[in-house]
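Colleague: Sequence and predicted structure below; questions after.
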Amino acid sequence: MDFQTKTLSLVAAASEKTDALVVLITEGAKPGKDVLSKLAGEAIAAGDFDPKAGKLLSLYKPAGVSARRVLLAGAGDGSAKAVRAAVASAVGMLKSQPVRKLVVLFAGPPSDAAIQASVVAAAESSYAYTTTKSKAEGRKITTVTLGVPDAAKVRAQVARAAGTVAGIEFAKEWGNRPPNHATPTLLGEAARSLARKGGIQCEVLGPKEVARLGMGSFMAVAQGSEEPLRFIVLKYNGAARSVTPVVLVGKGITFDTGGISIKPAGEMDEMKFDMCGAASVLGVFRALADIQPAVNVVGIIPACENMPDGRSLKPGDVVTSMSGQTIEVLNTDAEGRLILCDALTYAERFKPAAVVDIATLTGACVIALGGVRSGLFASDDKLAADLQSAGDRAQDLCWRMPLDDDYAEGLKTNFADVANVAGRAGGAITAAKFLQRFAGSFAWAHLDIAGTAWKSGGAKGSTGRPVPLLLEYLLARQPAPAAKAARKAR
């Protein structure tokens, strides 16, 4: 999707030639004498239109307007959240119509956050997955022009938002692909494709290299699959070498049967989404290539399948992690933490400023937080606060969960240093406590995205979360001059 900006007033917008015109109307907007203001004012007075966020009134060939289709879209208080709801509703209605070029008109100067929200909402509402469909229609709306009082003031912010969209959609693409079209090998190829873009380096390790590293926990999960594992390392260097990187670690279970502790058949197809943590890391790097911020970032993706086979990991097996800690595997369906723990140990070599792992880790987190907020666990209060604040700004919400040491009691075992599961109570927390054992040498956070990474039912598909949260966090870490310039761009 192509995003553009244009200086447009309400008067000029009435003459704009486009397939559809969306006019964002805020609550309390003062009626003007131009044709669009009159249309909105009359509709509100008659009770036919309510400017509350997400409310719509569709008009066809209104007198005095060049656009064939005009949508009055309620933008509530004009906040980013309200604008996002307005644009999402409008684009959702128009995407099934013969509309290719769309103008979204801000009657007054939009906030930086509202610009970001409008771009993300337009892309999200018009997104269509097509990769494995034989006769699929792709996205119909190809160009969205933001009409604003001063296009020059928002152009940089629109470019940044477009980069964010590119990252979200890259994550969606790989999250949505069927498991036979998103194997560990193919994930490695996707990562290599990013290295052809500016500032990104990629290394993909196979079974032999991983064995030499001593990643016994990761290898144990992969041993039941015919698909060879891949350990992917991405690097983006936008700052000076002296600037320590943030490391993002994404869980890459490209399909999860549960292994010997096999899952129920119902909805097992959705276990293709168990690599959405990995997809989010790929998406962040796709966005970094476009935005080119002054930060250093490392992405680590342990990728494999979790399959039942004669060679599969068994309940009761004890494996040795890269850190040297031994793990008793009581449930082979708690495999994500087994591959992440070795990736966290590997992350130490980068002497990171912070490490954030992202994983569809536990059903318990879905029970706790549903699909609204991702679960946030952190060993460092500032890191936790920065991530939560970034999520709030990006409208990609998370919620901090506890990490009291008492929660680790259930991970004790007579046969190894630690068990990979505790009881059912507090399952998301005990999973985080397991990971924390392997993240003691750096500031660490864990995002459990099991409830937010994808949707089920008629809207089944990847959400691309938490790419917006992670990008907002990374962009806020830019050195003061770059951060100041970025704020001006926003």
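Modeller: In hand now; what should we look at? Numbers count the residues shown, from 1 in each chain.

Colleague: make it CA atoms for all contacts and neighbour counts henceforth
Modeller: Noted.

Colleague: what sits up against whichever strand or helix holds Ala486?
Modeller: Using DSSP states H and E, Ala486 maps to helix 480-489. With contacts defined as C-alpha atoms under 8 Å, 6 or more residues apart in numbering, helix 480-489 is touched by 112, 153-157, 293-294, 475-477.

Colleague: redo that, cut-off 6 Å
Modeller: Helix 480-489 is contacted from outside by 156-157, using C-alpha atoms under 6 Å, 6 or more residues apart in numbering.

Colleague: Please identify the buried residues of it?
Modeller: 482-483, 486, 489 (16 or more other C-alpha atoms under 10 Å).

Colleague: how far is that helix from where the chain is centred?
Modeller: 23 Å (C-alpha atoms, centre = their mean, to the nearest Å).

Colleague: just stretch 440-460 next, same as before
Modeller: 9 Å.

Colleague: what comes up buried for that stretch?
Modeller: Within stretch 440-460, the residues that count as buried by 16+ other C-alpha under 10 Å are 442-454.

Colleague: try this one next to it:
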Amino acid sequence: MDFRSQVASIDALASHGADALLLVIGGDALPAGLDKTVAALIKDAIKLGDFELKAGQALTLVRPAGLKAARLVVAASGKSLKAARSAVASALGQVKGRGVVNASIAFAGFDDGLTESLIEQTVLAADEAVYLYRFTKPSAPAAPKLSKLTLLVGKDDAKAVKAGLTRGQAIAAGIELARECANRPPNVATPTFLADQTKALVRSHGIKVEVLDQKGIEKLGMGSFLSVAKGSDEPPRFIVARYEGAPKTQAPVVLVGKGITFDSGGISLKPGAGMDEMKFDMGGAASVLGTLRAVAELKPKINLVVLIAACENMPSGRAVKPGDVVTSMSGQTIEILNTDAEGRLILCDALTYAERFKPAVVVDVATLTGACVIALGGVRSGMYASDDALAESLSAAGEAALDPCWRLPLDDEYAEGLKSNFADVANVAGREGGSITAAKFLQRFASKYRWGHLDIAGTAWKGGGAKGGTGRPVGLLTHFVLSQVR
């Protein structure tokens, strides 16, 4: 979508021409200084009972008298950033599919004026509103017609608007890349596909990329990763991508993504119902790839390394079995009690590989456990951190991005269930605290640096009629990376 800004006063909205004029009002009263014609139209709608200045309410007027715009859409909002984004989404929903090509949006009644965050969330809401998956659906309806959104802003807001537009468009591009990767069917979105998508950033954004094939992975001694890949005919890929925005002497931020492009459960086969959604099990890989794109577009003075371990988890005569013991890159042996707990088996080797960068911090991202979905649903991602400062940084980034997470504990007692009679560690414990015990498993391989873990099993995609990747947590991760700039 083409986003633009234009200096305009809220007392002269009637003279602004567009297919649709969207007005978002913060609070439960009409703001002082609002265009008299617009105010009169809203007051009349309130008097008739067609509209209330309550958060969640929206009103559309066609060919409103005295306005140059063909439509006036009014959306009521609370004062919070979350409420404002919801109101923007509601306003955009009023014009979606109605032939609106060129829309303009104005804000009134927000005490702090137009902030960077409000503009960023407006861009993200608009991009989400027009997103339509089409790659394998040529019979889909025509692409949404809304292609231009002009933000009407005051002179004093110009700096904040420019910054918000820049950040919002970069994150939106990252989210769209993550969604597209996640939404492709698993016969298309293979480990090789993820590698190709990463290589494309070399040409478009100057990213440095190295892709290791099975022989390269074997040379690294990633026995745990390779054990998962054994059952599939699709070759695994280990992807290393680097954005270098700071001197080489500056320790990088490292993001690690779980890239299981299809998860059948392996020999510990999943139930058939809903198994198609296991194409989304590469949501962690998709999100770190989207974050890489967003960061590369914003060009902050920081070094960022993205690691993606990508393979399928399939049952076959070659597949790893419950009871097998494998040796990880770290030298630790792992007894595999359940082959459907495969994400941690590929991540542990990637976490060991991360040591070579002498990182400032490492955050892994994975659709790791159903237990996290039970604990937090689809609202917040599960978050673990090796220290309080890192936990606070991740939490703050999530709140700023409206992509929230929630910290869960890492008490040593949770690791008791991972003890094994036949290896250094088992890959699963009991059902209780399943997301926590999975995190405790990963923590064993991340002891040499500051480490965070995001379990996005509940937030990376939606099911049902809205089935599809969400692009989360690209927003959280991008804000986190930016917060680490020195």
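Modeller: All right, it came through fine. Since the structure is predicted, the reported quantities are computational estimates derived from the model, not experimental observations.

Colleague: on that earlier part again, so which of the buried residues of helix 480-489 of structure 1 is the closest to Asp380 of structure 1?
Modeller: Of all those, Ala483 has the smallest distance to Asp380 of structure 1: 22.6 Å, by C-alpha to C-alpha.

Colleague: Give me the contacts around the longest strand along structure 1.
Modeller: The longest strand of structure 1 (DSSP state E) is strand 296-306. With C-alpha under 6 Å, 6+ apart as the test, strand 296-306 of structure 1 has contacts from 184, 222, 229-239, 245-250, 252-257, 259, 278.

Colleague: now, which of those lie within strands?
Modeller: Per DSSP E, strands hold the following members of those: 230-237, 246-250, 252-256.

Colleague: And the helices in the stretch 51-200 of structure 1?
Modeller: Assigned by DSSP state H, counting those that start in this stretch, the stretch 51-200 of structure 1 shows helices spanning 80-94, 112-126, 151-176, 184-194.

Colleague: Trace Ala173 of structure 2 over to structure 1, please.
Modeller: By TM-score structural alignment, Ala173 of structure 2 lines up with Ala166 in structure 1.

Colleague: likewise Ile346 of structure 2?
Modeller: Under the alignment by TM-score structural alignment, Ile346 of structure 2 pairs with Ile339 in structure 1.

Colleague: which residue sits closest to its match, ignoring its sequence neighbours?
Modeller: Phe218 (4.2 Å; C-alpha to C-alpha, 6 or more residues apart in numbering).

Colleague: picking that back up, could you measure from the closest residue to the match of Ala173 of structure 2 other than its chain neighbours over to Lys197 of structure 1?
Modeller: Computed as C-alpha to C-alpha, 6+ apart, the closest residue to Ala166 of structure 1 that is not its neighbour in sequence is Ala287, at 5.9 Å. Distance, Ala287 of structure 1 to Lys197 of structure 1, by C-alpha to C-alpha, to the nearest Å: 10 Å.

Colleague: neighbour count winner among these two?
Modeller: Neighbours per residue (other C-alpha atoms under 10 Å) separate Ala287 of structure 1 from Lys197, with Ala287 holding more: 27 against 14.

Colleague: so that one touches Ala161, yeah?
Modeller: No: using C-alpha atoms under 6 Å, Ala287 of structure 1 is not in contact with Ala161, being 9.4 Å away.

Colleague: can you list residues touching both of those two?
Modeller: With C-alpha under 6 Å, 6+ apart, Ala287 of structure 1 and Ala161 have no common neighbours.

Colleague: So what's the residue count around the match of Ala173 of structure 2?
Modeller: For Ala166 of structure 1, the neighbour count with other C-alpha under 10 Å is 23.

Colleague: which residues does the equivalent of Gly458 of structure 2 over in structure 1 contact?
Modeller: In structure 1, the residue paired with Gly458 of structure 2 according to TM-score structural alignment is Gly451. For Gly451 of structure 1, the contacting residues are 366, 370-371, by C-alpha under 6 Å, 6+ apart.

Colleague: Map the residue nearest to Ala166 of structure 1 across to structure 2 for me.
Modeller: By TM-score structural alignment, Ala287 of structure 1 lines up with Ala294.

Colleague: so that match is in which element?
Modeller: Here Ala294 of structure 2 is assigned to helix 283-298, by DSSP H and E.

Colleague: That helix vs structure 1, average distance?
Modeller: Here the mean offset of helix 283-298 of structure 2 against structure 1 after fitting is 0.8 Å, by mean C-alpha distance after the TM-score superposition for structure 1.

Colleague: Packing partners of that helix?
Modeller: helix 158-183, strand 253-263, helix 474-483 (3 or more C-alpha pairs under 6 Å, 6 or more residues apart in numbering; DSSP states H and E).

Colleague: Kindly recompute the last result at 7 Å.
Modeller: When contacts are defined as 3 or more C-alpha pairs under 7 Å, 6 or more residues apart in numbering; DSSP states H and E, helix 283-298 of structure 2 sits against helix 158-183, strand 253-263, strand 361-366, helix 474-483.
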